[in-house]
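>>> Structure for the following, please:
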Amino acid sequence: MTTNKPEIRIAILDLYDGIANEGMRGFQDILNRYRVQHGLNLSYQIFDVRRRCEMPDAKFDIYISSGGPGDPLISEGTEWEKKYFRLIEKLEDHNLSNNTDKKHTLFVCHSFQLMCRHYKLGDINMRRSPSFGVLPVNQTDAGASEPLFEGLFNPFYAVDSRSWQVINPNENRFKELGMQLVAIEKERPHIELPRAMMAVRYNDYFFATQFHPEADAGGMKALLLQDEKKNEVINEHGEVKYDEMLNHLNDPDKITHTQQILIPNFLDRAILSLHGAV
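Presented below is the predicted three-dimensional model:
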């Protein structure tokens, strides 16, 4: 029984705007599995941020902000985004205070782009064509000591799904804010384009990824077999690479490994700061 254990409350901010996705299921699967594995009194609540302008208060223990569709620039000034960044500011203020129960927050994909825009960490633009598939992600030198990457390979494999990207990291801004770029897009020697930022450590409690650490092999396979996604991958990477991606889904060292490592590492770290070791 877990009822005698202190409750751990997690807020999941759904930024998918009502669009069908695999991300929300992925987060819930990981949280449910983690709760059982560690025998925790862990609960989560989902907030429909963009479609219904729902927003959690600052009283949850842990926050996860999802990916989502569309241009991360045009939402500036919308009611939901104003509420979103008011929450972020409350969490930042809480973490800067003498409170010992720090609010750890994970930002994924669209949320990553919003936060990079908020902190002015780089240029946000639309890709020439969407990036979608199982792709390698390179850790930077700073990434070698990133706690959430402990147990991952370099490069590690993750699901990438984006039409927009953050490029040209502003090194002065990173230094000024004490933030670290911990992962970047795979090197493409035959293409003279900047490599996208793929993960950022904003501070001790805020971490963000452009890729989808919640994605699992089953959900990804279902997407790759859809005609639209199949054509996207083949147009961008070729049929050989498409077949390779399908094969990667059966490899336990690829996205399955990433899914089993990164978010659990995040939860370990967040819960340790709340109640001690899980």
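
>>> Could you use CA atoms for every contact and neighbour count after this?
Fine.

>>> Look up how far Asp101 lies from the residue nearest to the spatial centre of the chain.
Nearest to the mean C-alpha position of the chain, by CA atoms, centre = their mean, lies Val108 at 2.4 Å. To Asp101, Val108 is 23 Å away according to CA to CA, to the nearest Å.

>>> repeat for Ala142
Distance, Ala142 to Asp101, by CA to CA: 26 Å.

>>> quick one: contacts for Met220?
Shown in contact with Met220 (CA atoms under 8 Å, 6 or more residues apart in numbering): Glu22, Val159, Leu249.

>>> Of those residues, which belong to strands?
Val159 (DSSP state E).

>>> this one next, for a side-by-side:
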Amino acid sequence: MQTDKPEIKAAIIDLYEDYPNQGMRSFQDLLKQYKAKHNVNLTYQIFDLRGKNEVPSLDFDVYISSGGPGSPIDSEGTEWERQYWDLIDAIDTHNQSDAIQKKHVLFVCHSFQLMCRRLKLGDVNMRNAESFGIFPTHLTEDGKNEVLFEGLADPFYIVDSREWQVINPNEQRFEETGAQLLSLEKERPHVPLPRAMMAIRFNKYFFGTQFHPEADPEGMKIHFADDEKKELIINEYGQARYDDMLNSLAHPDKIVLTHQTIIPNFLYQALQSLQEE
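You can find the predicted model right below:
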């Protein structure tokens, strides 16, 4: 019976600070789906770190750190961020020890930007205009060998929603930290600006995306119905592109596939050693 199996504990670190979002619902849905599909004793707990200084302990097996609003620079030195880095450092110390069961962390969007800022992997700055919509992301050579991308094409489709960006990879810091750049922003031949780094494996147990791998058609329909988001896309890309994005929501090879691939692959990699019969 499932109750006879060891409990696998996941912590969702909420960095939204009560900002309206679909991400927290999507993370929970994916965990519930994984639990049902793989018949594991998987539980999760949400920690409102940015809003209420709620910090998970080291008792969890897997951590998902969310996106969030605002600047990934201005929070430096705040109490919530100090607690955040204390946790990340403690997890890293655990993983570098001789402990058998390692702890995996997924960093999404705002969390990804925080990690890149801290590790000095590139320039973190505000975009000229918000990027919002469904776009292709292109794999690097390392990305083509990334286990969490197994089942995805090159390029594959992502949900992008950010006013900030991480650009200009610092090759020296990548080499020093052992991080691997896995994917880059859509190709923009007519835009003379650097492409953002969209996915990085920070180390064997830490993985991050600047896009939203949790995004699903249900959540995106809500976003696309928002007048401000609709206007943003139409002004930037035109009505035809907006209609195309809307029509692509149910396409099985676009964000549906990304939604069903990356986080489930992350959970499988993180939990396979814990799933004892």
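
>>> Report the TM-score for the pair.
Scored against TM-score structural alignment, normalised by the length of the second structure, the superposed chains reach a TM-score of 0.98; 277 aligned residues with a CA RMSD of 1.0 Å.

>>> With neighbour count and distance to His94 of the first structure added, can I get the contacts of Met220 of the first structure in CSV?
Output for the contacts of Met220 of the first structure, formatted as CSV (neighbours: other CA atoms under 10 Å; distance: CA to CA, whole Å):
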residue, neighbour count, distance to His94 of the first structure
Glu22, 16, 32
Val159, 26, 32
Leu249, 19, 40
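
>>> Is Pro252 of the first structure in a helix, a strand, or coil?
coil (DSSP: H, G, I helix; E, B strand; the rest coil).

>>> That one pairs with which position in the second structure?
Alignment note: Pro252 of the first structure maps to Pro252 in the second structure; criterion TM-score structural alignment.

>>> What distance do you get for its match to Phe156 of the second structure?
12 Å.

>>> okay, the two: which has more neighbours?
Phe156 (20 against 11; other CA atoms under 10 Å).

>>> which ones are touching that one?
Contacts of Phe156 of the second structure by CA under 8 Å, 6+ apart are Pro136, Thr137, His138, Lys254, Thr258.

>>> Please apply the same query to Leu119 of the second structure.
Neighbouring residues of Leu119 of the second structure by CA under 8 Å, 6+ apart: Arg173, Thr177.

>>> Show me what it aligns to in the first structure.
Match for Leu119 of the second structure (TM-score structural alignment): Tyr119.

>>> Please tell me how far its match sits from Arg173 of the first structure.
For Tyr119 of the first structure relative to Arg173 of the first structure (CA to CA), the value is 8 Å.

>>> now the helices: where do they sit in the stretch 51-200 of the second structure?
79-96, 110-119, 141-144, 171-177 (DSSP state H, counting those that start in this stretch).

>>> from the chain's centre, how far out does the third one sit?
If I follow you right, that is helix 141-144 of the second structure. From the chain centre to the centre of helix 141-144 of the second structure is a distance of 18 Å (CA atoms, centre = their mean, to the nearest Å).

>>> That one: which residues count as buried?
Buried residues in helix 141-144 of the second structure, defined by neighbour count with 16 or more other CA atoms under 10 Å: Gly143, Lys144.

>>> Also stretch 25-35 of the second structure?
Neighbour count says stretch 25-35 of the second structure has Ser26, Phe27, Gln28, Leu30, Leu31, Tyr34 buried, by 16+ other CA under 10 Å.
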